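K.L.:
Here is the input, now give the coordinates:
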Amino acid sequence: MMIKGAVEFSHHCLSKVIQPGDTVVDATAGNGHDTLFLAKLVGKSGRVYGFDIQEEAIKNTEKRLADDGENEQVTLICRSHHELKNVIPGDSDIKAAVFNLGYLPKGDKKIVTRPETTIEALQSLQERLHTDGLIVLVVYPGHPEGKIEADALLDYAKQLDQKHWQVLKYEIMNQMNNPPFLIAIERNQGARNKAG
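P.N.:
I've put the predicted structure just below:
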């Protein structure tokens, strides 16, 4: 099938950018699906930094990686993604990052990502993103907090300077119940250190 859901399309986009040996970020490790996908793309010579505020999510991700033999190249951090600037070494050139927002599937639905910390993490990544690097956000507007976050992220993404950033919104339009959509932010050639 040509048309993909938001998560599947995020993986498609990331696979076109990430090479073995790259440094990448999973800003919301969750149950480890994106982390494992990134670990396979960067290979044993690359590095994945995975963030989540919930210990349960970190444990789930650790198990998924270990079961697949892909844990060697992954550093998991039980902290908010907005703290990544204090955790990832300053000389790391980040090739790509993924956010899968909302709440932990099968977890506590009261613990959700918030627009202020998501945007702070996004800005930190933009400052360190490789030329032609990519950030993808899978956004879930189908619950009240998710709708607030979606609106804030769309407002943020729309104001990014087109000289430095290409911004894409990808969504399936004829599904009920506010399905997830994707925002992709790509650094233009030669647009280093321009977060706005």
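K.L.:
Please make it C-alpha for all contacts and neighbour counts, starting now.
P.N.:
Will do.
K.L.:
So in the chain, which strand runs the longest?
P.N.:
Counting residues, the longest strand found in the chain (DSSP state E) is strand 129-139.
K.L.:
Could you grab the helix/strand/coil label for Asn71?
P.N.:
On the three-state scheme (DSSP: H, G, I helix; E, B strand; the rest coil), Asn71 is labelled coil.
K.L.:
OK, contacts around it?
P.N.:
39, 62, 65 (CA atoms under 8 Å, 6 or more residues apart in numbering).
K.L.:
So which residues of the chain form strands?
P.N.:
If DSSP E is used as the criterion, the strands of the chain fall at 23-26, 47-51, 74-77, 94-100, 129-139, 165-170, 181-187.
K.L.:
and the second one, what other elements does it pack with?
P.N.:
Taking 3 or more CA pairs under 8 Å, 6 or more residues apart in numbering; DSSP states H and E as the contact definition, the neighbouring helices and strands of strand 47-51 are strand 23-26, helix 33-42, strand 74-77.
K.L.:
how about this one, so we can line them up?
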Amino acid sequence: MENYQITQWCHRFIEEQVKDGDYCIDATCGNGHDTLLLCRLAGSDGLTAGFDIQEQAVEKTKERLREAGVEEKVRIFCCGHEKMREQLAEDPDCRKMLEKTQDGYGSVSCVVFNFGYLPGGAHDLATKAQTSLEAVEQSLELLKKGGIISLCIYSGKDSGFEEKEALMEYLKGLDSKKYLVIMSSYYNRPNHPPVPGLIIRL
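P.N.:
Purely as a prediction, here's the structure:
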């Protein structure tokens, strides 16, 4: 049995979800691990958009993608994820992610969030409740039928609990006829362990 860290838990569902040709979004690139995973799963016909407010994170992500030879399949934006729709609309390739299907659903297969701060980065640049909620709302509008949003919610230490509490309250209120929200927990781990979760567009 693997020692499941939160990212491993989320990756299992992402790997089951994303297929060749899919559109994907990494809303918090960090060091680029999730961005690379999405690119590989979406294949040569897919496209991934990545967002991070920190230049350090953007450069690390771009370097990781170059080393893997998949930089042509991704567009990286150095901005907050709450500007997701705005940035996608301005990029000729990413505009396709904003298109609606005939039944009114979005076109994106998977959106990945890691809430908190960049490992090894400045803790005062952690994601914030208000902008994170804005980004999740935009992501919900972009999801295709059966699409998923993967959530890794970190709290405590320098980042506090405001963002976690705001996200959990918001997720609890989502329309159960449109979305299925599944939250898990590392139940016996001390010191405010991270919370993994999924949102599935029904």
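K.L.:
most packed of the helices and strands packed on strand 47-51 of structure 1?
P.N.:
Per residue and on average, the most neighbours among these fall to strand 23-26, with a mean of 28 (mean count of other CA atoms under 10 Å).
K.L.:
Report the mean deviation for it after fitting onto structure 2.
P.N.:
Mean deviation of strand 23-26 of structure 1 from its aligned counterpart in structure 2 after superposition (mean CA distance after the TM-score superposition for structure 1): 0.4 Å.
K.L.:
helices or strands next to that strand in the packing?
P.N.:
helix 33-42, strand 47-51, strand 94-100.
K.L.:
Give me the mean deviation of the shortest one from structure 2.
P.N.:
In other words, strand 47-51 of structure 1. Strand 47-51 of structure 1 sits 0.3 Å off on average (mean CA distance after the TM-score superposition for structure 1).
K.L.:
The first one too?
P.N.:
On superposition with structure 2, the average gap between helix 33-42 of structure 1 and its aligned counterparts reaches 0.6 Å (mean CA distance after the TM-score superposition for structure 1).
K.L.:
Check which helices and strands that helix is in contact with.
P.N.:
Where contact means 3+ CA pairs under 8 Å, 6+ apart, helix 33-42 of structure 1 is packed against strand 23-26, strand 47-51, helix 55-68.
K.L.:
Check these for me and report the most buried one.
P.N.:
Stretch with highest mean neighbour count among the helices and strands packed on helix 33-42 of structure 1: strand 23-26 (a mean of 28; mean count of other CA under 10 Å).
K.L.:
which residues touch the aligned residue in structure 2 for Asp132 of structure 1?
P.N.:
Under the alignment (TM-score structural alignment), Asp132 of structure 1 pairs with Gly146 of structure 2. The contact partners of Gly146 of structure 2, by CA under 8 Å, 6+ apart, come to 109, 200-202.
K.L.:
thinking again about what came up before, so which of the contacts of Asn71 of structure 1 persist in structure 2?
P.N.:
Retained in structure 2 (both residues aligned by TM-score structural alignment, their matches' CA atoms under 8 Å) from the contacts of Asn71 of structure 1: 62, 65.
K.L.:
Mean distance of the longest strand of structure 1 to its aligned residues in structure 2, please.
P.N.:
Averaged out, strand 129-139 of structure 1 is 0.4 Å away (mean CA distance after the TM-score superposition for structure 1).
K.L.:
In contact with the alignment partner in structure 1 of Pro119 of structure 2, which residues?
P.N.:
Superposed on structure 1 with TM-score structural alignment, Pro119 of structure 2 falls opposite Pro105. Contact analysis of Pro105 of structure 1 by CA under 8 Å, 6+ apart lists 30-31.
K.L.:
and Pro105 of structure 1, how far is that from Gly30 of structure 1?
P.N.:
8 Å (CA to CA, to the nearest Å).
K.L.:
neighbours of Glu99 of structure 2, just the number please.
P.N.:
Taking other CA atoms under 10 Å as the neighbour definition, Glu99 of structure 2 ends up with a count of 15.
K.L.:
now do Arg12 of structure 2
P.N.:
For Arg12 of structure 2, the tally of surrounding residues (other CA under 10 Å) stands at 10.
K.L.:
same deal with Asp124 of structure 2?
P.N.:
11.
K.L.:
what does Lys83 of structure 2 give?
P.N.:
15.
K.L.:
check contacts around the residue most central in space within structure 2.
P.N.:
Within structure 2, one residue has its C-alpha closest to the average C-alpha position: by CA atoms, centre = their mean, that is Val112, at 1.7 Å. Contacts of Val112 of structure 2 were listed using CA under 8 Å, 6+ apart, and they are 25-28, 34, 149-151.
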